[in-house]
Structure formats: structure tokens, C-alpha cells
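Participant: Would you be able to build a 3D model of this:
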Amino acid sequence: MKVLVIGGGGREHAIVDALTRSPSTSEIVCTPGNPGIAAQVRCVATPQEPDALAELAQQEGADLVIVGPEGPLAAGVVDALQQRGIPAFGPSRAAARLEGDKAWSKAFMQRHSIPTAQWRSFEALPAALAYAQAQSLPLVVKDAGLRAGKGVTICATHSQAEDALRAIFEQPGAGVVIEEFMVGQEVSVLAFADGVRAVQMPPSQDHKTIFEHDQGPMTGGMGVICPYTLGPEVRQQIQTTILDAVMHGMAQEGIPFCGVLYAGLMLTAGGPKVVEFNARFGDPEAEAVLPLLTGDLAAIAHACASGTLDAAQVQFEDAASAVVILAAPGYPGEPQRGIALGLPLPAANQRIFHAGTALQAGQLVSAGGRVLALQASASTLPAALREVYALAAHVEFAGAQYRRDIGGRLGLTPDA
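Facilitator: Predicted coordinates for the structure are as follows:
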């Protein structure tokens, strides 16, 4: 198959990298791509909106399109591709609402008895402020729209909640979800979905705040460990009460879900509960999970798009993977761009995924907030962490921000 990948970040670099190991792939094209992706496959520039992307897929003669980012999914790129008869790995615009509209997503969970935090949604500031003031602390304030993982504030005071709410409602047409604060370990469970069934990938754990010890503002994700150990009973509970319930509920409502179903979960004393759903590979979870995939990604994605996924297709190496994000100074605010980058040659078990890079006069430079996703695989998580931090030590990136405690919540260290 000739496969077109949509997107240009670290997630898409990981997807492209996995496709290069895919026996059923004859050619890979990416739009818009990035310098790291361009070193592996051909990249094409085109407007990143549904009709232009569908036109490109048709012109390229793509047999399959894999959509990486949430933006094109929410805009309806899969619908545009399907109208042209092009198989697409990703949810329709209606199904992508599971991620794109947090208030709708919460109501969907309520309709289908999917465990999640207690919540209320608001479309006006006064009512939101009044509700927040009456709640016990801490509480969680979420922008109801797409914010690249950064629209969440954990509020320790009512004043902090008020500031978060006012900031969200400064945007036209804004909405918020206010939730109870859940206590427990957070874990990401991604699953391949074909509209009927969802097949789990290895669980992982992202580290979302900018600073070590889970301090500072939320980011799109600063590092991942995979697998996060879950017992068979918990995995089955997640499958039955969450993943299967989503697939059944979406089909029942006439919007079957195809693509990657990402369940961000909190392992509470009362069992796994949903923090949020995403409608695509997580970033940076993809950079940790996909290097362990031994199955054929193109064949899996095509089976999902055609509603014929077989669980036997989904195979992963029995190994560990760790990812550390190198972010630009200023992130998660306005990042510094144009910082010269010097990359070492990674070992066979290491990868450097480009997330926010560009070429200026032949020099690789930073061009975003999260700039590089460094990954290493090994037989154990401590060994993988040791390898990925050794790789980080050899990257030339002035002022780079990165957390040195990935895996620390579980007592994991690179030297353990």
C-alpha cells in the first residue's frame, strides 16, 4: 500500500518510523512533515484543511491515509477522504467530538455509564464562577475545546479557579468543564478501533507538567514510560467498562469510532475512571508505544478503516520504552525559536523523533515548544531510562528544558 500520513510532529514521526517497518507498505508520503520525517520519506506541502488534504491523497493515489493530529480530525478530514472513497485511519468529524468537545464527551460518558469524575459544564462565566466557589478543593478546570493538552488547570484555591475560568472565557464561544479532583496514578491506555472492537496497546504513563515532581503548568507531555504495569483484572475492567462501552455507545448513537481510541485514566480507589478521551495517538505516548510494535501498522490501520480488525494483528515486543521530551526555553508559554540543534547518532535501540524542528540555511533549529522526543528501548524500564538520558546528554540544544524524573512516580530511576 501507498500510505499518506497527515501531520508534522513527533507523533507523526513515530508513525512514519513504524510504517517503514511495515511489510505491507510500498511507499510513504507525509504532509507537511518535518526535517526528521523528510530524512526517511517524501514530504509534501499542502494546506492542512480537509478538502486540500483529500485532494492530495487522491493525487498521490494513496491506498490509505493515517491522520495524526486532532485538528484535521475535528475539522472533518476523514469525512472528506471517505467521500472520495479513500480508506482513512481516524474517526469522522462527529466521532472526533469525543475529544474535541469535552462537555459533549462528559455527557456521552454519563449516557453510557462510563466511570469518570463528577463534573458540570458551563457556557457562561457567572454560572461557572458561582459553581466553582461552592466546590471543595482542589478542583479541575478544563477548556472544553481543543488546546493541545494545555487547557487544564488543577486549582488549589478558589482564586486560582477564578483566574483559570476568566482566562478561558476571554475566548469567543468558550465553554468549560469543572471536575472533581481525582486521586491516583494516571495512565494512558491506547487502543486500535475499527468501529466495533477496540484492541489495547501496552499501557503507558505520561508526565504532563513542565517541572519535575509534577510541578508547574500543564504541557502537551514531557515524557513517557511504557509499559505501565496493570494487572490482568484491571486491564479487563478497562476493556469492559470503558473501551467496549465507548465502542458500543458510539455505534449505538450512529457515529462508530475508527482509529486510535485514547483513554486517559485515573486509577482511583474506586477503580479506573476516565480523565479524558483523545481521538488519536497521544503525543508523546506514540513515541513510546510505537517503537515496541512488531505488528504491521499499515495492515492494522487498513483493517480498522475497513472494520475488519483482528486482535491477532496487534503484536508488541515484550520490552520497555522510555521517552524524554526536550522543550524550548519559554514553553509552555511562547517558546524561543531558531535555536541551533546538534544531534548525536542514536544507537540501534534509541530514536530521535522531531517534534518542532526546521531547517534554516541548512542548520537544524528549534521551531516549536516541544522540539525533540528522545526514545530508548531496553529489557527493563530502568535500563530504558538510563539509555534515553544518556542520549539526552549528547544533544546540543542551548537552554533545553527537560524533566530528569521521568518514571519517578513509580520509584524508577535510570540507575535502579
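
Participant: For the rest of this, base every contact and every neighbour count on C-alpha atoms.
Facilitator: Will do.

Participant: Could you measure from residue 96 over to residue 292?
Facilitator: For residue 96, the distance to residue 292 equals 26 Å [C-alpha to C-alpha, to the nearest Å].

Participant: Could you also give me the structure for this second sequence? I'd like to compare it with the first:
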Amino acid sequence: MKVVVVGKGGREHALAQKLKESSLVSELWVCPGNPGMRVAGLQCASAESPAEIETFCLQNQVSLVVVGPEAAILSDLKQRLEAQGISCFAPSAKVAELESSKLFCKGVLQESQVPTAACHVGYSEKEAMTYLEQHDFQKPIVIKADGLAQGKGVWVCESLEKSQEAVRVLGSQYGYPLLLEECLIGKELSAFALCDGKDFVLLGTACDYKRITPDPFSANTGGMGAYSPCDFITKEDESTIHQIFAKTLACLHAKNLPYQGFLFAGLMKTNQGLYVLEYNVRMGDPETQALLPRLKSDLAKLIVTAVTHELKNQVCEVKPETSVHVVAVSEGYPQGPLNTGHPVAIEPKVRHQLYYAGVSEMQNTLVNSGGRVLGITALAASREEARELAYQDIQKVSFKGMYVREDIGL
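Facilitator: Coordinates of the predicted model:
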């Protein structure tokens, strides 16, 4: 079977590396990939737009396409490929509103009777402001833009003045409606499922580090590192996670919106139990780089089983080890300007899995070209040991202005 992975970041490197391990896969390309992936032994093709990927797949007799980033999921790529008889493992653009519309997602969560934060919808500035004036602010209130906002569409507000500012800013930048939610207090984690439209298998859990520094008020990033599995959930929590996915998929199926693809639940463990904060219609980055090295099951086989709607009673086996993934970023990330174009030196003694993201090639040399440049994942019997191994290896990587958080996995 010939396979294409769509995307060019660390998540797609991890997906491609894991799929390549399968005996089912005879040839694999990443479209467009990056020069670091080529150094790591993967084939990359310059196709990036839906039309270019469609043409490449037809020319190379590709039978399965696995989509990484949300932009490609929201495009017409799946429609194009399936019209040509090529399996595309990704949700439809319509059901992908689970991520692109917080209002749609909240409606599905409420219909599914899945625990989620209480919410009021403001369809205008006046309506939102009227609601805020009735809030006592004994607890903060969370104000969210409905659509995709590149991580800038959520404000946590502890006062009426701050919340009114949030409404004005978010309303002017992203429009209405706005969601005004109760603020849940607890620990965040991510859970991942591989879905066939009705049934699913759980791939596992992870915890990521979103801030650029350990300061909880520092700038938000795409993710500075992660570990897997999440170690503060109980067997009862694991059962709840299973029920959350089962109820959500059943609700979508009943709406004639079967969900096929990876589904990523952002969860909060509170004193009252697990709540769903949001869904993403893809694997997380960097959680994928922590999670996939732990899989014992053949990922390609699971995906083929999903696209043929035969996942019922399947399970995903995982290794008992814990993983820690540490990300190296360019100076200036995340606000910019980025200090890029510098050679990336990697000692040959790197022992663990290295995943490339924001790199380019200049005069036959890898240089940093994006915010998140690369990451290293180590597996070990304990999180402490995996963390030590990952940091030992990341110290063998260098480029001018390189920055790494020192507390991943603590």
C-alpha cells in the first residue's frame, strides 16, 4: 500500500515515522514535508495544495492519505481524493466544525450529555454586556470567539472591566456570537481517539506545555513539550473518557455527520470529575510526538480498518513506558520577529527519536526557518528517566538563538 501524509511539521514527521513501520506500507511520502524529514530517511514531495496532492496521488498510485493539519482538513482535499477512489483518513469539512466553531462544538457536547462548562451565548455586544453585568465574578468568566482564532480567541477574565474589554476586542476582531463560559478549575490533559464514523479506539492520553516559559501568564505557544501518558487520572477517569468519545460519536452519527479521523479531546480534571473543554479534529502537536512512539499496535492497520468502518471491538495496544518530548524553538518565538536562517548542528550521538518541524535547507545545510524547529522524544520506565534522556539528547542539538523550556516532564 502506498501512503501519503499531508503536512510539514513535527506531528506529520511522527505520523509518517510510525506509519512507515507497518508491513502494510510499501512506499510513503510526506506532502510537502521538510528537509529534516528527508535527512531522517523519509520521502517528501513538493505537493501542498489540494489539487497538487490529488495529482501526485494519481500519478503515484497512492491508496491512502492521512491528513495532519486542520487547514487541509477544512479544505476540499478529502472530497477530491474520495472522488478519485483514494481513501482519505480525515473528517469531512462539515463535521470539522467541531473545531472551527465553538458554538457547534458546545451544542454537540450538550446534546451528547457530556460534562462541559456552563455557557451563555452572546449574539451581539449588547447581549454579551447585559449578561456580564449579572455575573458576580466570585469566579472568573471565560470569553471565547466562535471561530478559529490562532489561539488568540480565548480570554479568562477576573473582573467586569476585563470581561467588557474582551467582548469589545473579540467582537471587533472575530465578530459574533461569543461564548461566555464558567471558568473550570483543575488540571488539563488531552485524550486521543481514532474513529471510523461510529466506532473508535483510544490511542492514549498526554499532557502538554503551552506557555513559552514556566510562568502561567507568559505567551501562549503551539506547544513546548509533552509527556504521555497522563499520570493523574484514575481507572474511573479512563472509563469516563471512553464514554465521552462514545456519546459524542453517537450524537454526530445521529445527526448524519459520521466522524472518521483522529479526534482530540481537550479535558479538564476538576474536583467534580472530567469536563470537555474543546475538541480538535486532528492529532495534537506536540502530543503526537509523545504519544505515537508508545504505540505497539500497527497504526496503518488501524487506519485501514477505520476507513473500511470495521473498528468495532478493535483495541490499540501501547507500551508500558512513559515518553517525554522536548521542543527547541527559535529566538523570538512566539511573538516574533523570529531569528532564523542559522545552521542546525546535531551531534551523531543523539540516541532517541528526533522530529523535524521548522527547518529549511540552505547550501545543503539544515537551517531553522520557523518557530518550533524540532523536538526529541525519549521513552523510559519512568517519567523522570524519560525526561533525563530527552534533555541529554536536546543538549546535542544547537543553532543560534535556540531556546528550550527546562521543566518539561516535571
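
Participant: ok so, going back, who has more neighbours out of residue 96 and residue 292 of structure 1?
Facilitator: residue 96 (29 against 21; other C-alpha atoms under 10 Å).

Participant: Let me see the contact set for the more buried one.
Facilitator: By C-alpha atoms under 8 Å, 6 or more residues apart in numbering, the contact list for residue 96 of structure 1 reads 70, 73-74, 279.

Participant: Pick out the most distant pair among the residues you listed.
Facilitator: The span of the contacts of residue 96 of structure 1, defined through C-alpha to C-alpha, is set by 74 and 279 at 9.1 Å.

Participant: which one of the two has more residues nearby?
Facilitator: Relative neighbour count places residue 279 above the other of residue 74 of structure 1 and residue 279, with 27 against 23, counting by other C-alpha under 10 Å.

Participant: nearest spatial neighbour of the counterpart of that one in structure 2, skipping sequence neighbours?
Facilitator: Alignment note (TM-score structural alignment): residue 279 of structure 1 maps to residue 281 of structure 2. Ranked by C-alpha to C-alpha, 6 or more residues apart in numbering and with sequence neighbours excluded, the top spatial neighbour of residue 281 of structure 2 is residue 263, at 5.1 Å.

Participant: The one you found: what secondary structure?
Facilitator: Reducing the assignment at residue 263 of structure 2 to three states with DSSP: H, G, I helix; E, B strand; the rest coil gives strand.

Participant: is it true that it touches residue 278?
Facilitator: No - using C-alpha atoms under 8 Å, residue 263 of structure 2 is not in contact with residue 278, being 10.7 Å away.

Participant: Looking at these two, which is more packed in?
Facilitator: residue 263 (28 against 18).

Participant: returning to that earlier point: out of the contacts of residue 96 of structure 1, which are shared with structure 2?
Facilitator: Contacts conserved in structure 2 for those, using both residues aligned by TM-score structural alignment, their matches' C-alpha atoms under 8 Å: 73-74, 279.

Participant: Filter those down to the ones in strands?
Facilitator: Nothing among these maps onto strands, per DSSP state E.

Participant: Export the residues you listed to TSV and append columns for distance to residue 46 of structure 1.
Facilitator: Formatted as TSV, those follow (distance: C-alpha to C-alpha, whole Å):
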residue	distance to residue 46 of structure 1
73	16
74	18
279	23
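
Participant: These in helices, which ones?
Facilitator: Using DSSP state H, 73-74 are the members of those that sit in helices.

Participant: Just the buried residues of stretch 352-370 of structure 2, please?
Facilitator: Across stretch 352-370 of structure 2, burial judged by 16 or more other C-alpha atoms under 10 Å covers 353-361, 366-370.

Participant: could those residues be laid out in CSV, adding distance to residue 377 of structure 2 and secondary structure?
Facilitator: Rendered in CSV, the data for the buried residues of stretch 352-370 of structure 2 read as follows (distance: C-alpha to C-alpha, whole Å; DSSP: H, G, I helix; E, B strand; the rest coil):
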residue, distance to residue 377 of structure 2, secondary structure
353, 5, strand
354, 7, strand
355, 8, strand
356, 11, strand
357, 14, coil
358, 17, coil
359, 18, strand
360, 21, strand
361, 23, strand
366, 20, strand
367, 21, strand
368, 19, strand
369, 21, coil
370, 20, coil
